[in-house]
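# can you look at this prediction? I've put the sequence above it.
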Amino acid sequence: METLHLVTNAVTVIFIATTMFAAGLGATLPALRAILADLPLLLLALSANLVVIPLLGWGVAALFGLSTAPFIALVLVASSPGGPLGAKLGMVQNGDVVAGAAMQVLLATAGSITFGPTVNAILTAAEVGGGVSLDVAALVRTVAVLQLVPFAVGLVLRRYAPPTARSWHPVAVKVSNVTFMIVLAGMLLGSWHDVVALLGSRALLAGFVLSVAMFTAGTLLATGSPVRRTTMGGVAAVRNAGPALAAVGIAFGNQQAVLGALAAVLLSGLAAAVPIAALLSRGRGGSTT
C-alpha cells in the first residue's frame, strides 16, 4: 500500500505539471491579459471561491448532521480553492481553457494564504475540531513550482516558439489525460476501504452535493459566455487537496478518520464534477483558447 501511495503521489506531480504546461502551450498573452483584466470576473470568482463556497461547505456539513471527522473534511475541502483538476475539467468540457487555467492558478495562490484562517474561523464558529496553523510560505512555494512555473513555461514557448508549442501541445494533453486516469485509479485503490467504511454515513452524499453546489456557484458567479461561465464552475467544483492534506497532518495529527473522510469527500466530489463536465462537452467542437 505504501508503494501505491508513493507511485500515486509521483504521478500526481506529473499530472499537475503537464496539465498546467499544456494549458500554457494553448494560451496566448493577449487572451491571458484579457482574463486578468476582467475585474468583474476576478471579483466574482474570488468571492465565490474564497467566501461563498467555504460557507457552503459549512452549511452542507451542518445540513447533513455530519460527525466530527467528515465535518472537518468537508470544511477543509470547501476552503481550499485552485485544484489543478479545475484546469483539467476545462479541457474535459471543451471549455475556455485559458480562462480556467489562469483563474485556477490565481485561486490556488490566493487560497494558500486564506486557507488556514478560513478553516480556523469556520471550525471555531461551528465548535468543531481545533485551531489550524499552516506554513503559508510552503504552500505558496508548492503552488509556484507545480502550477505557476509549468504554465509560464508553456506560455513562453507559445509566445516565442509557436511551432514547438503546437507540436508539443497534443503530447502534453495526452500525458495529462493518461496521468489523470492513473491518479483517479490510485485514489480509488488507495482509499477504497475508507470510502467503504463511510457508506453507511452521509459523508459521501454530502461531498457529492457540495461538488454540485460548488459547480453551480462558480457558474452563476461568473461573467462572459456560457462556455466561460461553466469553465469557472468546473474550476470552483474541484478543490486543492494539498493544503487540506497538510492541515490533516499538522493540525489533526494525521488522524485516520479525518484522512479517510477527506478521501471520501474528494472522490464523491469528482463523481459529481467529472460527469457534469463530460455532459457539457456535448455539442462543443473543441476547447476555447
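Perfect, thanks for sending it. Numbering: from 1, shown residues only.
# switch to C-alpha atoms for all contacts and neighbour counts from now on
Will do.
# give me the nearest residue to N240, chain neighbours excluded.
The shortest distance from N240 to any non-neighbouring residue, by Cα to Cα, 6 or more residues apart in numbering, is to G83 (3.6 Å).
# that neighbour falls within a helix, correct?
No. Checked against DSSP: H, G, I helix; E, B strand; the rest coil, G83 lies outside a helix; its state is coil.
# so how many other residues sit close to it?
Using other Cα atoms under 10 Å, G83 has 25 neighbouring residues.
# what's the spacing between V60 and V196?
21 Å (Cα to Cα, to the nearest Å).
# of those two, which one has the most company?
V60 (21 against 13).
# residues in contact with that one?
A206, V209, L210 (Cα atoms under 8 Å, 6 or more residues apart in numbering).
# and those residues, which is closest to V143?
Nearest to V143 among these is L210, at 24.1 Å by Cα to Cα.
# before we go on, here's another structure to hold up against the first:
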Amino acid sequence: MSTAAVAALLVASMLAVGTTATIDEFRALARRRGLVMLTVATNTIVLPGLAVGLVGATGLAPEVSLGVVLAAAAPGGGTGALLTLHARGDLAVSTGLQVLLGPLGLLAVPVWAAAAGQNVVPAGDAGLLVVAGGLLGQVVPLAVGMWLRRSRPRIAEWVHPVARRAADVLLAGLVLYFLITGVGRLPQVGGAGVVVIAVLVAVSVTPVLLPWLGSVPQRRAVAMTTGVRNLTLGLFFAAVASPTVALTVLTYGLLMYGMCVPVALALARSKPVAVR
C-alpha cells in the first residue's frame, strides 16, 4: 500500500512541476553550462558522497544510514522553486534545475545506496520494474505537464493545482502512515543521526555564499534547489526497505525545511536584487 501511494505521489509531483516548466527555461539554462555542471555535480556527487562519509564515520545504524543517504542522494525536490521565489532568486534557473535533477536522482539514489553498502533495487526483473517504474513515474508526467503548458495552457492551469493538492494530500497521508508505523523507532535515528542530517542541510545551502558561482539570484536559486531534496524519490526507495528507513527520510525532511525556510525568509528580507 505504501509503495503504491509513494508511486502516486511521484507522478502527481512531477505532473505539478511539468505544468509550470517551459522550453524557454531549458534554453536559458543551457546557456549557463558552468552553473549547470557545478550544480549537478554538487547534487549527485558531492552531497551524497559527503553523506556516505559521515554515516560511516559516525557509525549510524544501517537503516538510519540508508535513510540519510537516500535523502541526500535524491535531488530536485518539488518545493525548491517555491523557496527560490521567496528568497528572491532566479526562478527560471531553479525550475530548470529541478526538472533536470529529478530523473538524475533516480540513477544517483541506488548508486549511492550501494556505495553505503545497501541495496534498494531488487535483483532481476523486480529491480528492472522498480527502476523503469520510477523513471516512467517522473519522465512521463513531466513530459505531459510540459506539453499541456505549451499546447493547452488553460488545461495546464487547471491541472497544476489539482496535481499539487493531490501530492500534498498523499504526502501528508504518507507522513502520518510512516509516523504511526515507525514512532517506536524514532529513538533509532538518535542524536548523531540528527547532527549528520543538520550538517548535510547546512552544506547544501552554502552556494548562496559563493560569489564565483554566478549572480546573487543564481546563487540563491542553486542554494534553495540543492537544499530541498526530493523526499518523494527517497520515500519511493525507502518504501521497499523498512519503516525506520522511511522515518529517517522524513526526519531529514523535517530538518531540511526547518533550516531552509528560515534561510529563504532571511534572504527575502535582504536588499532586493533583480532576477535575470
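Everything's here; your move. Bear in mind that the values here come from a model prediction, so they are computed numbers and not experimental data.
# quick one: TM-score?
After superposition, the two chains reach a TM-score of 0.76 (TM-score structural alignment, normalised by the length of the second structure), with 267 aligned residues with a Cα RMSD of 3.8 Å.
# ok, back up a step: of the contacts of V60 of the first structure, which stay in contact in the second structure?
Counting by both residues aligned by TM-score structural alignment, their matches' Cα atoms under 8 Å, the members of these that carry over to the second structure are A206.
# closest one of the contacts of V60 of the first structure to I72 of the first structure?
The closest of the contacts of V60 of the first structure, once distances to I72 of the first structure are taken by Cα to Cα, is A206, at 12.2 Å.
# identify the residue of the second structure aligned to the closest one.
When the second structure is aligned by TM-score structural alignment, A206 of the first structure is paired with V196.
# now swap in V145 of the first structure and tell me
Match for V145 of the first structure (TM-score structural alignment): V140.
# so what's that match up against?
No contacts exist for V140 of the second structure under Cα under 8 Å, 6+ apart.
# would you map the strands across the first structure?
Counting by DSSP state E, no segments of the first structure form strands.
# residue nearest the centroid of it?
Centroid check for the first structure by Cα atoms, centre = their mean gives G83 as the closest residue, at 2.1 Å.
# can you tell me what that residue aligns to in the second structure?
By TM-score structural alignment, G83 of the first structure lines up with G77.
# its match reaches L97, doesn't it?
No. Proximity of G77 of the second structure to L97 does not meet the contact threshold set by Cα atoms under 8 Å, at 10.1 Å.
# overlap of the contact sets of those two?
The contact sets of G77 of the second structure and L97 overlap at T225 (Cα under 8 Å, 6+ apart).
# surely V228 of the second structure meets A73?
No. Between V228 of the second structure and A73 there is no contact under Cα under 8 Å: 11.3 Å.
# who's more crowded, those two?
Between V228 of the second structure and A73, counted using other Cα under 10 Å, A73 has the larger neighbour count: 34 against 28.
# residues touching the more buried one, list them.
Counted by Cα under 8 Å, 6+ apart, A73 of the second structure has contacts N43, T44, L47, P48, G105, A108, V109, W112, R229.
# F115 of the first structure too?
S79, S80, P243.
# so which of these hold up in the second structure?
Retained in the second structure (both residues aligned by TM-score structural alignment, their matches' Cα under 8 Å) from the contacts of F115 of the first structure: S79, S80.
# returning to that earlier point: for the contacts of A73 of the second structure, pick the one with the most neighbours.
Going by other Cα under 10 Å, R229 tops the contacts of A73 of the second structure with 32 neighbours.
# what is the equivalent residue in the first structure for it?
In the first structure, R229 of the second structure lands on R239 (TM-score structural alignment).
# follow-up on the earlier one: quick one: which of the contacts of V60 of the first structure sit in helices?
Cross-referencing the contacts of V60 of the first structure against helices under DSSP state H gives A206, V209, L210.
# please report how far the residue lying closest to L148 of the second structure once chain neighbours are set aside lies from P141 of the second structure.
Among residues not flanking L148 of the second structure along the chain, A156 sits closest, at 5.2 Å (Cα to Cα, 6+ apart). As judged by Cα to Cα, A156 of the second structure and P141 of the second structure stand 12 Å apart.
# ok, W147 of the second structure next?
Using Cα to Cα, one gets 10 Å for the distance from W147 of the second structure to P141 of the second structure.
# compare the two (neighbour count), which wins?
Using other Cα under 10 Å, the more surrounded residue of W147 of the second structure and P141 is P141, with 21 against 18.
# show me what contacts the more buried one?
V11, A12, M14, L15, G18.
# which PyMOL command selects the buried ones in these?
In PyMOL, a selection of the buried entries from the contacts of P141 of the second structure looks like this (16 or more other Cα atoms under 10 Å):
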select buried, resi 11+12+14+15+18
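# in TSV: the contacts of P141 of the second structure, plus distance to G191 of the second structure.
Shown next, in TSV, are the contacts of P141 of the second structure (distance: Cα to Cα, whole Å):
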residue	distance to G191 of the second structure
V11	34
A12	34
M14	33
L15	37
G18	38
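# how about the nearest residue to L44 of the first structure, chain neighbours excluded?
For L44 of the first structure, the spatially nearest residue (Cα to Cα, 6+ apart) is L221, at 5.3 Å.
# and what of N94 of the first structure?
Here the residue nearest N94 of the first structure, using Cα to Cα, 6+ apart, is S287, at 3.9 Å.
# tell me how far the one you found lies from V173 of the first structure.
Look at S287 of the first structure and V173 of the first structure: by Cα to Cα, they are 12 Å apart.
# those two: who's more crowded?
The neighbour count for S287 of the first structure versus V173, taken as other Cα under 10 Å, is higher for V173 (22 against 17).
# hmm, the more buried one is touching M20, no?
No. With contact defined as Cα under 8 Å, V173 of the first structure does not count as touching M20 (9.7 Å).
# wait, what's in contact with Q147 of the first structure?
I16, A17, M20, P84, V105.
# show me which of the ones in helices among the contacts of V60 of the first structure is closest to A137 of the first structure.
So of these, ranked by how close each gets to A137 of the first structure (Cα to Cα), first place is L210, at 28.6 Å.
# list the contacts for the residue nearest to N240 of the first structure?
Q104, A108, V235, V238, R239, N240, A241.
# could you do A192 of the second structure as well?
A192 of the second structure touches T58, L60, counting by Cα under 8 Å, 6+ apart.
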